Each structure stands twice: as C-alpha cells, then as structure tokens.
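>>> below are the sequence and a predicted model for it; my questions follow.
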Amino acid sequence: MKKVLATISVLFLLLTFSSATVFAGKPASDRDGDGYLSTVDCDDKDATINPGATEICDGVDNNCDDVIDEGCGGCTPVSEICDNGIDDDCDDAIDCADSNCTADPACSTCNPIPENCTDGVDNDCDDAVDCADSDCSGDPACSSPHSGLLYQDYPNNCMACHNTQFNEMADALHYTWVGDAPDMTNQPGTQQGKLTNALNSYCINILGDWPVCGSCHVGRGLRPDDAQADNSNIDCLMCHNADYAMARVRLPDGSMGPSSTDPAVLNGYLQNIAAPTRQNCLKCHANAGGGDGIKRGDISMSDITNTDPDFDVHMNMGGANVACQDCHAFINHKVTGKGSDLRATDHAAEVQCTSCHAGMDSGTGHTDAGLNRTDADRHIARVACQACHIDEYGKVPTEIHRDWEFHHDGEPADGVSGPGHPYSEMAANLTPVLKFWNRTSHNALLYETAVLDPVTGTYPTSRPNGDINDGKLYPFKYKTAYQPKTVADDVIISVDTFDFLKVTGDLDTAVQSGLVNMGYPANEPYELITTETYALLNHGIPQAATIDCAQCHSDFSVGSDNKLDLLGYKLKGPKAQVCNQCHSDKKLPRTQDRMHGHLQKGSGIGCGFCHSFERPERGLCSPCDPACVSEFVDTTPYDHSDVCN
C-alpha cells in the first residue's frame, strides 16, 4: 500500500511541476503535519515519509533522498503484508504465496502474480503448479525438475506437482490391498484382498502382523485403512527409484524408509526419479512368502541380472530385456493382469501374449512363422501359451510345503529355540501341474468353513475353476502346508505371525493369539491339517526351440492314467469298445501322430467318437451329426450320449 501511495505522490508532484506556469503563485504547505513543507517532503500526505525519516526496507523512499531502501545490505525482514507485491519477511514467498498469509482475507481467493517455478504454489492461478505451468517451460529448474528436491520435504514436494497421480495410486490395488473380486466364485460381491480377508497356505492371513506383512506395502508405514493415512502415506519412491526400493526397511518408529541418514544419499533418491524397473517390482514380488523365490516359483531376484535366455527369455538382460510394465501395463496406476490365486481385480484387462507375438493365435500363426508346428496351431483354442512354453519352474528353489510345527532349521516351534520362519521344504527344477482354468477361482477367505477334498485329502486354499469343457489348459505351481484349524467349526486359524516370527516362536502361543485376534477364546480347540494351493505360472519361459511336445504327448498307453488321461483326455471306454465301433479288431496306435491321423480321414473324425468331450471349433464330424456320422460308424454301434446330450 505504501508503494502505491508513493507512486501516486510522485505522479501528483509531476503534475504539479508540469503545471507550474498556472499555479506558480500557490504557497507551499505541510498537509501531513510532519514539519516539512511540500517543497521538500516527497509525500506530504504521509507523516512517516519526509527528509528527516529513517529509511526502512519496505520498498519506499522513506527519507526523500531519491534512493529506496539504501543501507539495508539485503532484505531486512518485517511482517509480511499480503497484498503489496513485496517479500516483506524475506522468505522468498510473496503475498498470498507466503504461508504466513493463508489466513489473511486478501488471500481468500487466488491473487495472480507471475508463476514462481520452484515454490510449489500456483502463483498465477491457472491450476498449474511450478514446472507443470507452461510459463515455466524455459526455466532452468524445469529442465531437470527433480534436481533441487530435498528428502526432508518428501512426499509433499512430489504431491505439489503430482496430485493427480497420488489420487490414482490411493485407489489402486498396490496401495489399497483390497478391492472388488468379480473373478472369485466364493463371495464375489465381497471386497477381497491381502489387507483384510485373504487366506492362503503361506503366512495364512495378515491379521495381527502389519509390521512384517506390511513391509512390502507401497505406503510409508501406516495401513491404507488407518484413519491417519492420507495421500502423504503413499511412498512413490518405492516404485520410482530402484536403489530406494532395495534400501527401504521398517524403521524403529514404525515408518518405512531407508536406514541411511546421509542427506546426500537421501536427496539422491528423490532427485533420480525413473519409471519402475524389475528391481523395484521384484524387491517385493520375488520375496513374497518370506524369501527369494519362495512363493511364486517363476520369478526370483535372479531375474534382475539374468542373461540366460533359457532361464527367462523375456527378462534376459542380454536379449529382449523386457520390463515388467511392458506386459503389465499400468492404466492410471492400476495394473493389468493377475494370477489365479489373487482375489481382487485392479484393472480388468488381461496380459496378452499376442500384444508382442501378433498373429500367433490366428490358428495358423505357428505355421506362418515358419515353425513347422501345425500341431501347435491346433491347440490354440484350448491350450494357453504358458502350458506349452513353461516346461519347468523353480529354477531358483521354491517352497513346496510349509510346516508350522517346526522352524526353518528343523527345530520344534515350541518357543525353546526362539522366533523364526516356519519350516519350508524347498525344491527346484519342477514340472508344472496342468489344469484347465476358465479365469475364475475359488480362493479361501478368513472365517470361511474349510472343506476337505476327499480325493486329495487336503483343504484347498486356492483352486482354479475349469475342466476339459470349460477353459484353457494352464501350468500351475502346486504346494501344501500343515497349519491349524478350529475343531468345532472348521475355520482355518490366522496364526499370529508376528508372535511366531518375531516374539515367541511358539506355535501354540501364536495360535492362541491368532484365535483372540479372530474373536475366539484363546483356548478354542484346534488341530493341524494339510492345505493345498495352486498358483498360475507366467514367467521363466525358455527359448521356443526348447519346447518339446513329448512333455505332454509321450505316453498313450491305455488305462495308465497318464498326464493327459488325468486331465480328461482318457478314452471314453475300453479299447475294444471304442475302436471296434469302426474297426473289427485293431491295435491301438501308441503315438500322438498315429492316433490323431483319424483327424484327416473323410470329414475328420470328431473327438467325441473316442473321448467324452467335443471340440466344435475344429469343424470335425461329431458323432451327434447325422449328416456325416455314417462316414465312420460302420461296425458296432456305440453310445455317444455323454457328448451328444
């Protein structure tokens, strides 16, 4: 305001001087009563401005010597005036951009001033902050927008520019750990996820153990459903700086962050931001279940530096060097794709092999590519790419059984030897279990009644749904666990893993604590049962040249219950009965090529002639089709009601 008044005063004096010929006879005055006449007082309307006044650093010529703020030697702080366009308190923030002005009425609405490209404030009121403002496109600070960021200001300095991204992440499964589960056939209308009700054959459930289980959460320490957890709890460095991800630990105060206190190291994390790397992703995903390779079986920390195309042809540093997000695309921070044992769906789209391998699902793709694999093209409709291309998993040893009765070193989990990880039976170079999967699953939830499978003698915690007539063939990791269940109502108990892993190491104590966490009395009777789980295999694909059809088609002996028989491909009846519907007496061919030479005869004999299923997409002659059935049935009639009804 003083500056405005001073300006008006100068204009007034100029007008006075320019009109001297008209008002030359007007006498001098002292209108502000400060003892100085208007002929020497540069502002005769302000008694604080006159030749005898003391110069202060406020942007005004207080002593009328035609020099503003002389002798100040730089900025001298006074209280910030919120509407004068001056940095009065010398903190590099002017007027409403100064935090001291947040309560000033003058700042109740945005007061446009030129954009300051480094203060985190929308100075010019155009809804673009700092380097996001086009006015800052030429500012040196925006050529490397993170170069001046300080870890001590994290994450507020990130939120200043990326508020939209923080809001997206707050709604993404990587942060919420719970969401809609349309692909689950048990309680599909219930929100499901690791944060609340997911139950498995590894650490069972998160209940009671946020400190350990939450160590891989992309938050800064609080549960996402904590009342105190706002967007500042999101730890964007966990995905956007690989070194930070590897260094992050649970700190003594319960927060998550690096243990280093060196400002140069900490600032370096914030000043070197990049898209996620395999290192960011694998820090958590490879170590799921308690250690490298334990849970998934098809990924490990070795994938970070792998150069062997047969270890993983995609994540091969010397070859394709595919990044995780090249397949798992992120849409507004929601990730594409998921495994069979994951409950909530983040982004509904699926990872498609044909995004890179275009045309391989056309029905002639393998042949067109010169691979001489017409048989592979016949499989496309019913066999997923992974079923043929993943012939082995556990290239880094993976867990195939967990026993809560013992610790990792084989000592009894009775508290005597102290806390530790439950016993893990590890194995390597395993053959996948093939199952038909229709992309839905039955994955156990906390408090559900556990149901014994009389065929396997186990209690399933994750089962892919499907059969030979419903879904495609996929490869899975199979594992079991020995864990506790209530006797009275058959509910799998969420062992208090914090107590087991970090405090007592006593299974009985950890079960009692887990029962209390679940709302049961501590002395609720329990027993140990064997559970089982299947997990989809998607990684660890070798070079295509290593794929051998014999991995499935090596044994066609009748009545042997070989791999294909167990999947539902078994002959529908005794050899004589099946073959003699067309042949009077003939030995059964023992090779896949000879067996399926029938496909080339006449209209092509349909699967239902010999098996209890059909493949209508093949356009073969169905035994239910009177228009062509006479081509083949010429000896003994056969009951095909199992495929015709």
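Sure, I can see it. Numbers count the residues shown, from 1 in each chain.
>>> use CA for all of it now, contacts and neighbours both
Fine.
>>> ok, longest strand in this structure?
When the chain is parsed with DSSP state E, its longest strand is strand 472-486.
>>> I'd like to know which elements that one is packed against.
Contacting strand 472-486 under the criterion 3 or more CA pairs under 8 Å, 6 or more residues apart in numbering; DSSP states H and E are the following elements: helix 385-389, strand 398-407, strand 433-437, strand 526-536.
>>> and if we set it to 6 Å?
For strand 472-486, the helices and strands in contact under the criterion 3 or more CA pairs under 6 Å, 6 or more residues apart in numbering; DSSP states H and E are strand 398-407, strand 433-437, strand 526-536.
>>> export those as a markdown table, with columns for mean neighbour count and distance to residue 457.
As requested, the helices and strands packed on strand 472-486 are arranged in a markdown table below (neighbours: other CA atoms under 10 Å; distance: least, CA to CA, whole Å):
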| stretch | mean neighbour count | distance to residue 457 |
| --- | --- | --- |
| strand 398-407 | 23 | 15 |
| strand 433-437 | 22 | 18 |
| strand 526-536 | 21 | 8 |
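>>> Throw those strands into JSON lines and include distance to residue 478, thanks.
Below are the helices and strands packed on strand 472-486 laid out as JSON lines (distance: least, CA to CA, whole Å):
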{"stretch": "strand 398-407", "distance to residue 478": "7"}
{"stretch": "strand 433-437", "distance to residue 478": "7"}
{"stretch": "strand 526-536", "distance to residue 478": "5"}
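>>> the structure to be compared is supplied as follows:
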Amino acid sequence: MFDFEEAEKMKRLYLFAIFVTAAAALVISLQTTKAQDVKYSHSEYFEKYEGTSTCLGCHREEAEHFFHSQHYQWKGNAPNIVNSDGAKLGKMNTFNDFCTGPRGNWIGIVKNSRGEVLSKGCSACHAGKGLFPSETMDKAQLENIDCLICHASGYRRDLYQDDAGDYEWKPILWKNQEGLDSVAKRISAPTRAMCLRCHSASGGGSNYKRGDLEYTLADPGRDFDVHMASDGKNMQCVSCHAGEKHRVLGRGADLSGTDSPGKLLTCDSTDCHGAPPHKSAVLNRHTESVNCTVCHIPKFARDIPTDMARDWSRPVYNEEADKYTASIKLEKDVTPVYAWFNGNTRAYLPGKPVEKLPDGSVAMMIPQGSRDDPKAKIFAFKLHKGRLPLLAGRNWLIPITVEHFFANGQIDPAVKSAAKETYALDNISYSWIDTTRYMGIFHGVQPKANALKCADCHGTNGRFDWKALGYRGNPMQLKHPPRTKLP
C-alpha cells in the first residue's frame, strides 16, 4: 500500500534539499562576485610581495622615519624623566617589574617537557623581523622593519629557524605566494585590532600589563568605551596617537621615552573637548585640579583581569600548561589609585642605587607633582607591585632572563644570567626587594551617566585618600577650595 504520510515527508525533505542547495549556490555566487569586485588599497602597486623591500620601493622615506621612532628603537628622548640626565631611555636600556626586559630575552623558541612552545621572546611584539634594533641605519635594518604587522589587517606571522640556527619572524603564508600577495595588498592605517596585537598582549598575557588595553577595545560597546565603540565615535588608536613622520603622540606616566617631546595629548585640546569641557561651573572648577580620567574611568580591567602584583622570588608551576611563572596576582574590575601628576616621572635606572619609598619598596616609576604644584592634576593610576632581585653591595636592581625559566623554573640561574648580560658581573650575591610602579589609566572612558558622582570622592567612604593627596581631610567637609595652600 502506498504510504501517503511517508511520501509527504520525502517531498518535504526533497524540497528542503533543493532550497539548501540553491541557497548555498547563491552564497557562493555572491562571495565569488564580492571577491572579484574587491580592490585592495595596494592591488595596483605591485604584483608579488617580496618582503619589506617591496614596501621600500615607494616608502623608503617612511621607513627611515620609522627606523628612528620608539616603535622600532624601543627607546627615545626622555625629557619627562626627571633623572634621565639627557639620556635616551626605553625598553632597551631600562627594565620593568613584569617580564623585566628584552636583553637576554629577545628571540628564540622555548619549549616545555611536552615539546609545546612556551615563549618566542620579546621580539614577538617588536615591529621588526627579528634583528636587534641598531642605532645605525642600513639596508639590513630597514628591511628588518615589518610594515605589515601594523598596516595589513589579515597579516599573521610566526617565528622560524633556518639551517644556520638563526631566527626570523615570517608571514605564516611565506610558502603560499598567492595568499601572501593577497594579504600584503590589504594596506590601511593601523586599526584598533592591529595595535592591540601587541599592546594588549604585553607582559605575558592578555591585558596583564596595562590594565586599560583589553582586547575588548577591538570592537567595544559604548558602555565599555565611548570613544572607540563602533556604535559611538568609532575612533581608532591613531585618531589620538598619530603624530608626524611615524612618531606617536602621548606618553603614559610609566613610559621612559617619548616620540613627540613637547607635544601634549590632552582631552581639553581644541580638537577634542576644549576647555572648559562642562556646562557646569562646579565641574569646570574641578578640572583645574582633576584630570578627566578620574571621573570618566571609574574602573579598569573590566572584562579581562590584569596583573596587579608579580613576585619573581616565588616561582609557580602551572601543570596544565607545563610552565613556570612568577607568582602573579590577577584582579578584575579594579578601582584606580589617585596621585598628583605634572607630566614628569622619576624612574629607576639600571646601574643606579635604588631609592626607597616610605613603605620600603623600590620606586620603579613614580609620578611627580603635588597639591602645591600648579602644573599638576590628580590622575587615575594602576598601582603595580613587584618583587625583583637586588644586587648585594651595590643596591642595583637586576632583571631576569625569563625565557628558559618558563621551562625549568630555576630562578637563580635566570637572575645570574641577567646580571652577566646587564652588568657584565659574575658570581653575584643578591636578595629580593619589593617594587612599586604607577601606570596611567587612559582608556575605557565611560558614558557621562556612568561618571563618578560627588559622593564617590567626597562621601564618607569616598575613594580618595585625602591625606595622601596633601589635604588635612575631605575638602567638602573642611570647607576650603581644592588648590589653596596647605593650612
């Protein structure tokens, strides 16, 4: 007997199959048409990408500008470091309390006991192909510049070792010329995602270092950042930070060198919010002594935790990753600390005796300014605590060659190797000491409805430590203006 129910079921399945096939064909057709119609920004300038030499054919002057920039040299003029004595400073000749520094950690592949790659060196976040930056500009150094890491949206690279044992960062498509040519022609100004490749990943993990540079900023909602939200201003990093001749505008409070000395990056410039920025006279009076970040960035590390303390004296083994790390304290949704800042910083410099703060910790990066300084305002900061080795007899901090430590967990040889690399010293003795670093918080600006209210600072349980800021107490309770001399 003919089964009408089964026949109807088969009919529906058949029609559905026809629909799916037709839909798939339509999608393929549209994709093919779209691919054929796409014209990348550099599709007419070259046929075959042969590395940076292809870029230099038209952009040699830009490459020379970039060679001298902080993004390539990792050091620069340091007029805002009060104890710089005119020296150029940066990652290359200072160190920090995160992964400490690139010397001795520059490039290489470190694997764990399972053969899995743990680290590839600090050069992973350098806009070069692996050569250590030189102060002498030559053909090799110019061709070492990796233009695509900042200017090609689909570009990805990895570290490869040749037969001679030398390492180089290459496009992952280096054996696929057609694919590489396609990617190399997708040239644009740097997007947020391109900048975050390095600036969010620094310090050993996503958002570990800065705290206010989360991967979320690649495409944030307006409640996360009003400036960079795609449904808000949709500003790119370069909207604020692009300077002339590949020099970047802006300087964080804990950065040594600056690409654009004398050129301030502020919210109240005529290109942005202007001064005064508010309709309220009371709020405008506050801006004379309070930076915009204080009220408009109430929290940081809102999506992704950030490293708030790193103790290198206590190695920790992660069994899942088969990797050793320092003891790291991660925190999320962090309230900033607040301090006066006049644009200058006192830094710890290698080969100098440490200066201690009242709590006994070493001052790594300390903002300068006070309530009586007319150039200073109260800023929002991430306060990072560390613990680093201190050279006996000289009171110099010692960095750490962290790469092989990740695999074997042996901190003593990592310290002594760094002492040899940094100070040319053998057979050293050392102890451990706490460190303190202030890091400016500048990203993650909230909608004005989420800005701090009066009671958040002036209430009974307000977030300001008034005495630490130079006041006898809460100015609202003491009834005196914020910038009067100390009574």
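Received, thanks. Computed from a prediction, not measured in an experiment: that's the story for all the values here.
>>> just to revisit the earlier point, residues in structure 2 aligned with the longest strand of structure 1?
Mapped onto structure 2 using TM-score structural alignment, strand 472-486 of structure 1 spans residues 377-391.
>>> then stretch 322-342 of structure 1?
The aligned range for stretch 322-342 of structure 1 is 235-255, by TM-score structural alignment.
>>> give me the most central residue, structure 2.
When structure 2 is reduced to its mean C-alpha position, the closest residue under CA atoms, centre = their mean turns out to be residue 199, at 2.6 Å.
>>> quick one: contacts for the equivalent of that residue over in structure 1?
Taking TM-score structural alignment for the superposition, residue 199 of structure 2 sits opposite residue 285 in structure 1. For residue 285 of structure 1, the contact set (CA atoms under 6 Å, 6 or more residues apart in numbering) is empty.
>>> swap in 8 Å and give it another go.
The neighbours of residue 285 of structure 1, taking CA atoms under 8 Å, 6 or more residues apart in numbering as the test, are residue 299.
>>> and for residue 395 of structure 1?
Residue 395 of structure 1 makes contact with 297-298, 311, 428-430, 540, according to CA under 8 Å, 6+ apart.
>>> give me the three-state assignment for the alignment partner in structure 2 of residue 424 of structure 1.
Residue 424 of structure 1 is assigned residue 328 in structure 2 as its aligned equivalent, the criterion being TM-score structural alignment. In three-state terms, and counting by DSSP: H, G, I helix; E, B strand; the rest coil, residue 328 of structure 2 is strand.
>>> distance of residue 96 of structure 2 from residue 385 of structure 2?
From residue 96 of structure 2 across to residue 385 of structure 2, the span is 11 Å (CA to CA, to the nearest Å).
>>> cool, residue 393 of structure 2 as well?
The span separating residue 393 of structure 2 from residue 385 of structure 2 equals 24 Å under the rule CA to CA.
>>> please apply the same query to residue 322 of structure 2.
Per CA to CA, residue 322 of structure 2 is found 26 Å from residue 385 of structure 2.
>>> got the contact list for the nearest residue in space to residue 252 of structure 2 that is not next to it in sequence?
With CA to CA, 6 or more residues apart in numbering as the measure, residue 440 is the residue that lies nearest to residue 252 of structure 2, at 5.7 Å, once sequence neighbours are left out. Residues in contact with residue 440 of structure 2, defined by CA under 8 Å, 6+ apart, are 252-254, 379-382.
>>> having no further points to raise, I will conclude here.
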